[in-house]
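Novice: Requesting a structural model of the entry that follows:
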Amino acid sequence: MDWQRNGLLAGILLVAVLLFSQWLGFSEARKPEPTAEQLLIPDQQQLPTALVDELVDEAAAQSDLPQLSGSAAQLPAVTGTTNSRLVTVESEQFTVVIDSYGGDIVQVKLKQHLTEPQAKGGRPFTLLTRTQNNTYIAKSGLVGVNATDTRDGRPQFTVARDNVEVDTGIEQLDLVTRQAGVLLTKRFTFTPGSYQIGIEYLIDNISAERWSAVFYGQINRDSHQPLVNATGVQPYLGAALRTAEKNYRKVTFGDMQEGKLQESIRGGWVAMLQHYFIGAWIPPQDATNHFSLRQIGGQDLYVMGYTSEPIVVEPGQSGSYKTSFYAGPKDQDTLAELAEYLDLTIDYGFLWLLAKPIFTLMQWIHNVVGNWGWSIILLTVVIKLVLYPLSAASLKSMAKMRKLQPEMARLKDLYGDDRQKMSAELMGLYKKHKVNPAGGCLPVLLQMPVFIALYWVLLESVEIRHSSFIFWLTDLSAKDPYFVLPLIMGASMFFMQRLQPMPPDPMQAKIMQIMPIAFTFFFMLFPAGLVLYWTTNNLLSMAQQVIVNRQIENGKG
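Specialist: The predicted structure is shown next:
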């Protein structure tokens, strides 16, 4: 009996530890988001020339192209203002702000994803920004032989308009500058319904010399945590890229502090990840790209980016270079289409093999019923049906033990003071009736991998963020504000225990009686969607146990 008691205690302890670890992670991940600050205007910004210097050195080492010599014809002056300006692009998906100095994306606000549910006054979520206390921008330019970005500064583009509206068709924003004999247009392309921003350099070389440069795309970011966290497990904040050895490699801020990381690969991507959202450079997939991740001079500033193969335009010819930047939610289908393995940035943890099909099934159900709450309930029904063959034997064992309660009570009265004799008699009773006393843990242990996988699905899947269910449940990815679901869940655990026999060991019995209370407190800070799953699972388990108990009592088991 000791091994059975110890096994039961170990199983209960394992469940409690797993629940507590996930509870810590979620409670820390749901701290309120900070309010946005005012966007820095161009004359307040500082040019981090060290970044340009490093890229120039890299480009020179990669290109092996001769330096231009001699003079080139001058283009006529381009009309329009040359003062640095912030250009705002509005679409249904986001608001994008582009600085004409350098042509960087300095702010992205996501209109379809709010800081909190709309009923609570949520504002568009700020993903990229450039404020006094926070830097997260997408920088790009040309370095190398005929660089526009040099040690002396960056190009001041001329732009014809300050506002762009993206309605039903594709919109383009052209930023224009010139070198000696070369007209350069930096074109941004916006597509309705898309978070992908196309970026293209158009090079019109009317000079007598060959023109060459290397494109670079960067994410410049500090380590500012968009969700205020304290301790415990929390959603990953950091960089990731595809390498030759790994389809998905995380690179933390600490990794970049230790030294510069470099990788050359055909295609590839580099991204900055945070809870639910991603900013990613997606270079041409048919070219070799050179990726680099590093910290800048001991500052709280990190650079994740890539440089292209050399772009060469012969005299009197035109050329171009196309790339794209994605700034938006971690949508699995969209990311998978943009680049190979980019969808792996939706990190479901060590149980991703289980989490992915769970999300796929839940998404399919959602497409039918149109509500994530009902999708979770129907998903629970499917999971219970799938796991029933594994849990049926355990349910029957519990029903038989419940039927044997009078006999177990008689043995306790006879041999209560002789633990060895009591254990031997109970083992004989269990063997005679083919009962496994530890079988009651099996249904719970079977549910734990599904529970943890679903936890990561709810934590990582932006589709469920701020999704409402019924009445007071306006956000299934957040805790129940009134703790109604956790209390119902605790009550369901209590009544389910009434359908099962209590262990003969007093310590086991006390632990089983405490579990509904402990679970209730754990679940008070879990996402409501997860509590909904566990509550539904308990109710279905109760129904199954009632049916099996009746079968055993009627002699059919």
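
Novice: hey, let's count contacts and neighbours off CA atoms from now on
Specialist: Fine.

Novice: Downstream of the helix or strand hosting residue 3, the next helix or strand is which one?
Specialist: Here residue 3 sits within helix 2-29, counting by DSSP states H and E. On the C-terminal side of helix 2-29, the nearest following helix or strand under DSSP H and E is helix 49-63.

Novice: Pull out the buried positions in that next one.
Specialist: Judged by neighbour count using 16 or more other Cα atoms under 10 Å, the buried positions of helix 49-63 are 51, 52, 53, 55, 56, 58, 59, 60, 62, 63.

Novice: Include distance to residue 138 when you put the residues you listed into a markdown table, please.
Specialist: A markdown table is the format used below for these (distance: Cα to Cα, whole Å):
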| residue | distance to residue 138 |
| --- | --- |
| 51 | 13 |
| 52 | 14 |
| 53 | 18 |
| 55 | 15 |
| 56 | 18 |
| 58 | 19 |
| 59 | 19 |
| 60 | 22 |
| 62 | 23 |
| 63 | 24 |
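
Novice: So which elements touch the lengthiest helix in the chain?
Specialist: In the chain, assigned by DSSP state H, the helix with the most residues is helix 372-403. When contacts are defined as 3 or more Cα pairs under 8 Å, 6 or more residues apart in numbering; DSSP states H and E, helix 372-403 sits against helix 352-369, helix 441-460, helix 528-553.

Novice: Please generate a structure for the following sequence too, so the two can be compared:
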Amino acid sequence: MDFDKRTIFAFVLIGLILILINTGFYQKIVDPKGYEQRQLQRTQRVEQGAVEPRGPAIQPRESSPAIENSDQDFSPVKKTPGIEVPDSLGEKKITIQTSLYKATMTSKGATILQWSLLNYLGTDKEPVELFTENSYNNLVVGFNTKAGDSLTTGDYHFMVDSPEEIKLSAQQEFVLKFTLPLGENREIEKIYTFRDGTYDVSLLINFKNLNQLIDDKQYYLLAPNGLASTEKNMKDEMTYTKAGTSAGGETKKDYKADDKAKKVAADLDWVAVRNKYFAFYILPRNRNSQYAEILGTQIAQNRTDKVKWKKYSLKLAMPFLGESNVKDEYTLFIGPMEYGLLKSYKKDMQDFLDMGAKIIKPFSIAILITFKWMHTFISNYGVILLIFSLLIKVLTYPLTLKSYESMQKMQTLQPKLKELQDKYRSDPQKLNQMTMTLYKEQGVNPMGGCLPMLLQMPLLFGLFIVFRTTIDLRGQGFIWWINDLSAPDTIFTFPGNFALPIYGNTVNILPILMGVTMFIQQKMSITDPKQKFMIYFMPIFFTLLFNSFPSGLNLYYALFNILSIVQQKYLTPKKPETALATTSKRKRRI
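Specialist: Predicted coordinates for the structure are as follows:
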């Protein structure tokens, strides 16, 4: 294979790889099981209820215009024989605000009604809401009674004695106690402990004298509402909307949204739901779970983008030992999916993040850690990208230098290679043998020019993942119109449903800048007339392809191209015009 073909092949290969990572072909190779499940989601709607354990069942939600604002019916029994609940208790709402979040608790079911994160803004420039006003039934308790009835606490009003508004600061702590009397000296207590400066909340559930009431030696902790959507790009948001479980260090996060409940029989470290950037984890602390049940539903919304909304409901089955006083403790995490924060809990919670395939994951994590370290003394992530680009250029300069030298040597060999091709046209095997002999004599590595390019591919994928999936860059701007490095730098959106193939329906500046700088770099490096087509094709192709990519990734590649142009113009050694002749003369003297 001569130099011209290798160069074309290398550039086309990069383009094909970038395309393939978003195709079913690539997904089928790297994640065949997940691919098959996603295909089934799109092509069929299966019947509800593959798992039908006794107890309060998770029911698929009916279609509604906003998933995050509708309730799930767990069919609570308001009047259960043998249970006396005060009828005079009305709903009471309590607001707890810390430096990180604002939560609204309700006495109805003793649950979390609203939860907003104060340090993260939504599309309306208000704090993002992970649970909205209608998120009743989160963390309700359910069980079967020995009389054959099913009871959940979601429609019962607990007693609570607390101020309506509490503000915490400077690591303060507040304990909120809900009590549900059930007659005959029986009651359920739910005690929440809130602390300033952390996203986790402690939950203690205390069953008093219910050993003669609860059947099946188990009860259920239910979380049917999932998380509200927080991002503008709903297609992206739904891509990352998932449920996850972890048991014995193994994390599973490929549960289908197909209206069928999936039973996970294991001693779980945690069960969780997430959207693109935020998550809700439930971690049992003092007792092993019996199983979890995951129900994913998918609803077609009346939207021009035809995105199908997803949400996941959770049901955690816990053992009830038949004692007169049973206490179970949980840690609830409701907050950002920040790698270091999740890892600090030492429960593999960070594995719920999407950091790429096994071969790419180390690069993604290394890039993220480097960015976060640099962010401790540089506040602007755009500036960090500039420095990071320069750093990568410096580190790869020795390889790049060898690459240029190899390419120049290959160019000087072109006449000799042409002679060999003409001489051994009818004998491909001999041609290949003589070509390799020539390379060896001249000290040329035919793949030397591709090495720096190949080494940078993991960085490309790692950067793509970091900019697209990690919350650290969400909402982080650079200059002027670049206000979010995790999203395209859109300056114009085509009206209606108009969109260009590959390019999309938005006009973004940085992909164009990246394409222009690529064109200049190609024009400087490609001198062979047979490769002129590549000078124009590759920049146009990459501009179209990168248009929907995060602006941070486009900024990095534009900066990298600019640095490459400077390097080529001022730091690259001149072409060794007489290299081949000198080598030939030396051989003749010998």
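
Novice: So after superposing, what's the score?
Specialist: The TM-score (TM-score structural alignment, normalised by the length of the first structure) is 0.75; 500 aligned residues with a Cα RMSD of 4.6 Å.

Novice: residues contacting residue 335 of the first structure?
Specialist: Going by Cα atoms under 8 Å, 6 or more residues apart in numbering, residue 335 of the first structure touches 342, 343.

Novice: The aligned residue in the second structure for it: which element?
Specialist: For residue 335 of the first structure, the aligned position in the second structure is residue 342, judged by TM-score structural alignment. Following DSSP H and E, one finds residue 342 of the second structure within helix 339-343.

Novice: how close does that helix sit to the first structure?
Specialist: After superposition onto the first structure, helix 339-343 of the second structure sits on average 1.8 Å from its aligned residues (mean Cα distance after the TM-score superposition for the first structure).

Novice: cool, stretch 451-459 of the second structure as well?
Specialist: After superposition onto the first structure, stretch 451-459 of the second structure sits on average 2.4 Å from its aligned residues (mean Cα distance after the TM-score superposition for the first structure).

Novice: So which residues of the stretch 101-250 of the second structure form helices?
Specialist: For the stretch 101-250 of the second structure, the helices defined by DSSP state H, counting those that start in this stretch occupy 234-240.

Novice: What are the boundaries of the strands in it?
Specialist: 101-106, 111-121, 127-131, 140-144, 150-152, 159-160, 165-167, 173-183, 186-195, 200-208, 218-223, 242-247, 250-252 (DSSP state E, counting those that start in this stretch).

Novice: can you tell which of the helices and strands packed on helix 372-403 of the first structure is closest to residue 295 of the first structure?
Specialist: Ranking these by proximity to residue 295 of the first structure (Cα to Cα) places helix 441-460 first, at 27.0 Å.

Novice: Return the set of buried residues in that closest one.
Specialist: Neighbour count says helix 441-460 of the first structure has 441-444, 447-448, 450-460 buried, by 16+ other Cα under 10 Å.

Novice: Same question for stretch 226-240 of the second structure.
Specialist: For stretch 226-240 of the second structure, using 16+ other Cα under 10 Å, the buried residues are 226, 227, 228, 229, 230, 231, 234, 237, 238, 240.

Novice: Next up, the contacts around the fifth one.
Specialist: Right, the one you point to is residue 230 of the second structure. Neighbours of residue 230 of the second structure in contact, by Cα under 8 Å, 6+ apart: 122, 123, 128, 129, 130, 237, 275.

Novice: List buried residues within these.
Specialist: 128, 129, 130, 237, 275.

Novice: Spatially nearest residue to the fourth one (excluding sequence neighbours)?
Specialist: With Cα to Cα, 6 or more residues apart in numbering as the criterion, residue 237 of the second structure has its nearest non-adjacent residue at 5.2 Å, and that residue is residue 276.

Novice: separation between the closest residue to residue 314 of the first structure other than its chain neighbours and residue 72 of the first structure?
Specialist: With sequence-adjacent residues excluded and distances taken as Cα to Cα, 6+ apart, residue 314 of the first structure is closest to residue 210, at 4.6 Å. Distance of residue 210 of the first structure to residue 72 of the first structure, computed by Cα to Cα, to the nearest Å: 10 Å.

Novice: which of the two has more neighbours?
Specialist: Neighbour totals were compared for residue 210 of the first structure and residue 72, and residue 210 leads with 18 against 15 (other Cα atoms under 10 Å).

Novice: Was I right to think the more buried one contacts residue 318?
Specialist: No. Applying Cα atoms under 8 Å, one finds residue 210 of the first structure not in contact with residue 318, separated by 11.0 Å.

Novice: Contacts for stretch 203-221 of the second structure next, please.
Specialist: With Cα under 8 Å, 6+ apart, stretch 203-221 of the second structure has contacts from 55-56, 139-147, 185-193, 315-332.

Novice: Just the buried residues of those residues.
Specialist: 55-56, 139-145, 186-192, 315-320, 322, 326-332.

Novice: how about residue 449 of the first structure, what's its match in the second structure?
Specialist: Aligned partner of residue 449 of the first structure by TM-score structural alignment: residue 458.

Novice: Report the spatially closest residue to that match, excluding sequence-adjacent ones.
Specialist: Among residues not flanking residue 458 of the second structure along the chain, residue 360 sits closest, at 6.1 Å (Cα to Cα, 6+ apart).

Novice: same thing with residue 98 of the first structure?
Specialist: Closest to residue 98 of the first structure by Cα to Cα, 6+ apart is residue 105, at 4.6 Å.

Novice: How about the contacts made by the one you found?
Specialist: Each residue near residue 105 of the first structure by Cα under 8 Å, 6+ apart is listed here: 96, 97, 98, 99, 128, 137, 138, 139.

Novice: which residue in the second structure lines up with the second one?
Specialist: Put plainly, it is residue 97 of the first structure. With TM-score structural alignment defining the correspondence, residue 97 of the first structure maps onto residue 104 in the second structure.

Novice: Need the three-state assignment for the residue lying closest to that match once chain neighbours are set aside.
Specialist: Closest residue in space to residue 104 of the second structure, ignoring its immediate chain neighbours: residue 95 at 4.4 Å, by Cα to Cα, 6+ apart. Under DSSP: H, G, I helix; E, B strand; the rest coil, residue 95 of the second structure falls in the strand class.
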